[in-house]
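Q: pasted the sequence and its predicted model underneath.
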Amino acid sequence: MAKVQSAASAIEIELKEARQAVAFYTRRIEDLEDILATLASIDAPSTTSRGKGAGKKAATKTQTAKPAASSSKGARSTKLPPTGKDFWPGLLTDTPQSSAQVFKAALAALRIRPNPEDRKKLSQRMANALSTLAKNGEINAEGDRRTRLYSRKSA
């Protein structure tokens, strides 16, 4: 009986490690696809402006130099969709929610996986919109500062 429990325990550990590996490689694939898309968008204008025999060394240099620049506020920030005044109240429910919950709802509604710069930009948009909507009386806001909870205005 002890051997069966030991084998089951070993299999559970192996299964846990396999699931972690799958999660790691899934994230890795998504990251690599994002990088590849960024490289394709960076490389596209540079190859069209050059002639047919413009030298591969120059193209290689731009490919290796650009990814570092694209991780800053470059091409990836443009993927953030617009969020107007009407977007934020639609995320609120009748039960009060924290700003973190509203932010998670926004990510789900936009169906994006933002990089840190885009996350910061979206968070600033949300804070500004929620503050303005609360001041105008279009949504309910209770509490103060970090404990503030937002909800839809009762009709």
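A: Sure thing, it's come through. Numbers count the residues shown, from 1 in each chain.

Q: hey, let's count contacts and neighbours off CA atoms from now on
A: Fine.

Q: distance check, Leu92 against Thr83.
A: Relative to Thr83, Leu92 is positioned 14 Å away (Cα to Cα, to the nearest Å).

Q: more neighbours: which of those two?
A: Leu92 (21 against 14; other Cα atoms under 10 Å).

Q: pretty sure the more buried one sits against Ser154.
A: No: the pair Leu92 / Ser154 is not scored as a contact, 11.4 Å apart, by Cα atoms under 8 Å.

Q: the longest helix along the chain: what's the following helix or strand?
A: In the chain, assigned by DSSP state H, the helix with the most residues is helix 2-49. As assigned by DSSP states H and E, the chain's next helix or strand after helix 2-49 is helix 56-70.

Q: and the next helix or strand past that next one?
A: strand 97-98.

Q: and that next one, what does it pack onto?
A: Counting contacts by 3 or more Cα pairs under 8 Å, 6 or more residues apart in numbering; DSSP states H and E, strand 97-98 is packed against strand 149-152.

Q: let's bring in a second model and compare:
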Amino acid sequence: MAKVHSAAKVIEDELKQARKAVAFYTKRIEDLEDILATLSSIDAPVTAKRGRAAKDASASKASATKTAKSSTKGTRSTKLPSTGKDFWPGLLTDTPQSSAEVLKAAIAALRIRPNPDDRKKLTQRMANALSVLSKNGEIKAEGEHRNRLYSKRTA
């Protein structure tokens, strides 16, 4: 009988771990889908022929998103300042920096105190910008994955 109880305990522990893993991967899938949507919107061509219906749809979608975020308990909706293509290279120095250091410099340059959602958005903007700038050869990137360091391109 003791063996049955110990086996049940092992299975309960395994179930607990499996549920944690499912929650982790569900969150990971959502994050990756968000990043993919961001990348798709960056690569999407801008068309000059946007009809009134398209403008109304995008405006109502933005309004609904803003309302949903502001109604979520504990979050506040803020508008991040613009961080265009020229913003990110201006933060880099001749000394190679990690992306965390670049993010700190961005927050200081923008003079903001980001909430967790804004920090996430800013991190995604930074990752996309640094990736594109390094692929285009506008900045220097060395190392791989999380150990990647960024610096100004020297002439």
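A: Looks like it came in fine. Just so we're clear, the structure is a prediction, and the values are computed from it rather than from any experiment.

Q: I'd like to know how far the equivalent of Leu122 of structure 1 over in structure 2 sits from Ala21 of structure 2.
A: Matched by TM-score structural alignment, Leu122 of structure 1 corresponds to Leu122 in structure 2. Using Cα to Cα, Leu122 of structure 2 is found at 27 Å from Ala21 of structure 2.

Q: who has more neighbours out of these two?
A: The neighbour count for Leu122 of structure 2 versus Ala21, taken as other Cα under 10 Å, is higher for Leu122 (20 against 12).

Q: just the helices in structure 2 please.
A: Using DSSP H, helices in structure 2 cover 2-43, 52-71, 99-110, 116-135.

Q: output these in CSV; the columns should cover distance to Glu144 of structure 2.
A: Below are the helices of structure 2 laid out as CSV (distance: least, Cα to Cα, whole Å):
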stretch, distance to Glu144 of structure 2
helix 2-43, 19
helix 52-71, 35
helix 99-110, 12
helix 116-135, 12
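
Q: for these, which one sits closest to Thr78 of structure 2?
A: helix 116-135 (7.6 Å; Cα to Cα).

Q: list the buried ones in that closest one?
A: Asp118, Lys121, Leu122, Thr123, Gln124, Arg125, Met126, Ala129, Leu130, Leu133, Ser134 (16 or more other Cα atoms under 10 Å).

Q: same deal with stretch 104-116 of structure 2?
A: So stretch 104-116 of structure 2, judged by 16+ other Cα under 10 Å, has buried residues Ala105, Ala106, Pro114.

Q: for stretch 25-41 of structure 1, same thing?
A: Neighbour-count burial for stretch 25-41 of structure 1 [16+ other Cα under 10 Å]: Ile35, Thr38, Leu39.

Q: do the same with stretch 84-95 of structure 1
A: Trp88, Pro89, Leu91, Leu92.

Q: which outside residues touch that stretch?
A: Val102, Ala105, Ala106, Met126, Ala129, Leu130, Ile139, Tyr150, Ser151, Arg152, Lys153, Ser154 (Cα atoms under 8 Å, 6 or more residues apart in numbering).

Q: if we go to 7 Å?
A: Stretch 84-95 of structure 1 is contacted from outside by Val102, Ala105, Ala106, Ala129, Ser151, Arg152, using Cα atoms under 7 Å, 6 or more residues apart in numbering.

Q: quick one, what contacts the residue nearest the centre of structure 1?
A: Note on structure 1: the residue nearest the mean C-alpha position is Pro114, at 2.0 Å, using Cα atoms, centre = their mean. By Cα under 7 Å, 6+ apart, no residues touch Pro114 of structure 1.

Q: just Val132 of structure 2 next, same as before
A: Val132 of structure 2 touches nothing, counting by Cα under 7 Å, 6+ apart.

Q: any idea how far it is from Pro89 of structure 2?
A: In terms of Cα to Cα, Val132 of structure 2 sits 11 Å off from Pro89 of structure 2.

Q: what does Pro96 of structure 2 give?
A: Counting by Cα to Cα, the gap from Pro96 of structure 2 to Pro89 of structure 2 is 12 Å.
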